[in-house]
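Student: All I have is the shape, not the residue letters:
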């Protein structure tokens, strides 16, 4: 038991590693602040495009969404970071991670938005148009707010997944929290920094998970 505590819950090593881990937390939050808004906007555009009257556009978006959802995010990240230099495009690790997660999350957010838009009764469109609203005003002021409300738990759930996916950034040596914790582990030969990072993830995401449960319960009643 003492060996387990020393290897995984060594408070002295956690204290020594904390500055490095919290610097990594700052990078993790920076990636989230870039990816989540981009993903939400990109997903909405994808969902709106999938309802276009153009069969070609719908087909292209459907194929792209299927590809991005089927492709593991890690594979996508490696393909971007290792493949783009062959095309003469060199991105920083931060840009590679942001682009990879943006493409991945846009596909998932897009499907969530699409389900939300389809859940709004067509009568809402007709009622809004009867009041003199244009199609764009109806979409922005009537349909999208209802659609977002209907799928809010799913949007929150996907956002939690985005935060967890930032740990993939360690593959391209971006010093996010998990990468920093692993660096501290390699120096101290102790797993306590990894446990510290896990506890920080838990402290960040547990309230969001509880909020998601409350939203699901409230919207389900």
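Tutor: That came through, no problem. None of these values were measured; they are calculated from a predicted model.
Student: Every contact and neighbour count from this point should use C-alpha atoms.
Tutor: OK.
Student: The residue sitting nearest the centre point of the chain: what's it in contact with?
Tutor: Residue closest to the mean C-alpha point of the chain, counted by Cα atoms, centre = their mean, is residue 162 at 2.4 Å. With Cα atoms under 8 Å, 6 or more residues apart in numbering as the criterion, the residues that contact residue 162 are 32, 35-36, 101, 105.
Student: one more structure, for comparison:
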């Protein structure tokens, strides 16, 4: 047990490298917040844009969804960071990671929103028409608010799964929790920094997992 503690919970190493690794927590939180803002914003905009019924726009959105639902998150991050500069677009590790993960999240969010809209009873449209509401008013005032409520539990689970990909930012030198822990582990020749990183990930993501369970069990979804 003493050898285990010395190897994985070395107090001297944790005190030496702990503050630097904890500082990476704020980078992880920043990337996660940016990812959610980009992903959910684009994800909601796409099914809303589809009401324009423009064939070219529908084709572009369909391609976006299928591409980013299919590609691994790491491949997208690497392409954004290393590939886009050849097209004259250069991003920092922060925005390359957030943009890539946001694009992936937007593809899944768009499908979830679309499914939620289609899951609503046709009677909602009929009732709005009976009240004299036009198509756009019906969509934005009646259909979309209900669809968002219906999509919340699925969106929460998918969002948590994708923002955990912030750890993949180490591939483009993002100084988040895992990247700093790996650097500290290499210097100290001891895995204790990874133990601290695991604890920080639990602190960050466990409340989100609990919240998602609560949302699934609550009555926010109309029956």
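Tutor: Alright, I've got the coordinates. Treat the numbers as computed from the prediction; the structure is a model and nothing was measured.
Student: Need the TM-score from the superposition.
Tutor: After superposition, the two chains reach a TM-score (TM-score structural alignment, normalised by the length of the first structure) of 0.91; 221 aligned residues with a Cα RMSD of 2.0 Å.
Student: ok, the contacts of residue 162 of the first structure in the second structure: which stay?
Tutor: With both residues aligned by TM-score structural alignment, their matches' Cα atoms under 8 Å, the contacts of the contacts of residue 162 of the first structure that the second structure also has are 101, 105.
Student: Show only the entries of the contacts of residue 162 of the first structure found in helices.
Tutor: Counting by DSSP state H, the members of the contacts of residue 162 of the first structure that fall within helices are 32, 35-36, 101, 105.
Student: State the helix or strand in which residue 94 of the second structure lies.
Tutor: Taking DSSP states H and E as the definition, residue 94 of the second structure sits inside helix 93-119.
Student: ok, residues contacting stretch 166-183 of the second structure?
Tutor: Applying Cα under 8 Å, 6+ apart, the external contacts of stretch 166-183 of the second structure come out as 20-28, 31-32, 73-74, 77-78, 81, 93-94, 97-98, 101, 193-194, 196-197, 200.
Student: What's the PyMOL line that selects buried ones from the residues you listed?
Tutor: Under the burial definition 16 or more other Cα atoms under 10 Å, those of those that qualify are selected in PyMOL by:
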select buried, resi 20+21+22+24+25+27+28+31+32+73+74+77+78+81+93+94+97+98+101+193+194+196+197+200
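Student: In helices, which of the contacts of stretch 166-183 of the second structure appear?
Tutor: By the criterion of DSSP H, membership of the contacts of stretch 166-183 of the second structure in helices covers 20-28, 31-32, 73-74, 77-78, 93-94, 97-98, 101, 193-194, 196-197, 200.
Student: wait, which of the contacts of residue 162 of the first structure is closest to residue 204 of the first structure?
Tutor: Distance to residue 204 of the first structure across the contacts of residue 162 of the first structure (Cα to Cα) is lowest for residue 32, with 12.3 Å.
Student: Leaving out chain neighbours, which residue sits closest to that closest one?
Tutor: Among residues not flanking residue 32 of the first structure along the chain, residue 163 sits closest, at 6.2 Å (Cα to Cα, 6 or more residues apart in numbering).
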